[in-house]
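Asks: no sequence on this one, just coordinates:
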């Protein structure tokens, strides 16, 4: 029997993103940072839904999106596994998503009245932390 990786995801009720988007973003981050290794088995739809106390259809939708984007491999009768890394998106799509993420970030933090350098330092620190997990 394959050992399932624990997904230490947090669902925030105050987050403006839908729950399935929070799951997708959380799993992507765990894979990109190396917290979930290639070949790691993910919890079943029902198992993760129970863990997060969400509807199984929400988890199924998130898993479906991650599989379609190439983050996960579905193996008939065995479950879902972290896929071998490959370039999943075109350069144009990556650039578009970066622009969207930056615009969302700026929109979220502009009202907090921090100096630009403090925001840049916070982002750099978070990236350094995520990248250090990936290489560890």
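Replies: Happy to help now that I have it. Being a predicted model, the structure only gives us computed values, none of them experimental. Numbers count the residues shown, from 1 in each chain.
Asks: from here on, just use CA atoms for contacts and neighbour counts.
Replies: OK.
Asks: from the chain's centre, how far out does stretch 27-47 sit?
Replies: Per C-alpha atoms, centre = their mean, to the nearest Å, the displacement of stretch 27-47 from the mean C-alpha position of its chain is 9 Å.
Asks: all strands of this structure, in order?
Replies: If DSSP state E is used as the criterion, the strands of the chain fall at 72-75, 79-82.
Asks: format the ones you listed as JSON lines; extra columns: mean neighbour count and distance to residue 13.
Replies: As requested, the strands of the chain are arranged in JSON lines below (neighbours: other C-alpha atoms under 10 Å; distance: least, C-alpha to C-alpha, whole Å):
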{"stretch": "strand 72-75", "mean neighbour count": "18", "distance to residue 13": "26"}
{"stretch": "strand 79-82", "mean neighbour count": "20", "distance to residue 13": "26"}
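Asks: comparison target, given below:
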């Protein structure tokens, strides 16, 4: 289920994009699963259909969904490519944060400790 957080600084369409992409990556929406129509999802989330249309356009551009003319939108089967892209993005973010921590004097042992600690806390 996609949840919209009105306190989130990201636009609503980005939250929809991230929500559907996350469900696809986790396998909650397997390949070739039909997703709700623009109208259905707009009613379900109580948001403007144009917002959903924009989100679906972005999802199609990213390769998360594909449109079948006259049938609707479906989850694509390239989740491995999506997963690799997402992991690369996370790796870049971790690298940036590690650089900032090193600039403030953090040691390699501290960095490794944080990764281990945070990884164990996520379980």
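Replies: Yep, that arrived. From a predicted model like this one, the values you see are computed outputs, not experimental measurements.
Asks: hang on, the earlier thing: quick one: which of the strands of structure 1 is nearest residue 104 of structure 1?
Replies: strand 72-75 (26.0 Å; C-alpha to C-alpha).
Asks: and the closest one, which stretch of structure 2?
Replies: The alignment of strand 72-75 of structure 1 onto structure 2 (TM-score structural alignment) spans residues 65-68.
Asks: now the matching stretch on structure 1. Mean distance?
Replies: Between stretch 65-68 of structure 2 and its aligned stretch in structure 1, the superposed structures give an average distance of 0.6 Å (mean C-alpha distance after the TM-score superposition for structure 1).
Asks: next, count neighbours for residue 132 of structure 1.
Replies: Using other C-alpha atoms under 10 Å, the number of residues around residue 132 of structure 1 comes to 12.
Asks: what residues does the closest residue in space to it that isn't next to it in sequence make contact with?
Replies: Counting by C-alpha to C-alpha, 6 or more residues apart in numbering, residue 33 is the residue found nearest to residue 132 of structure 1 once chain neighbours are left out, at 7.8 Å. Listed by C-alpha atoms under 8 Å, 6 or more residues apart in numbering, the contact partners of residue 33 of structure 1 are 130, 131, 132, 133, 134.
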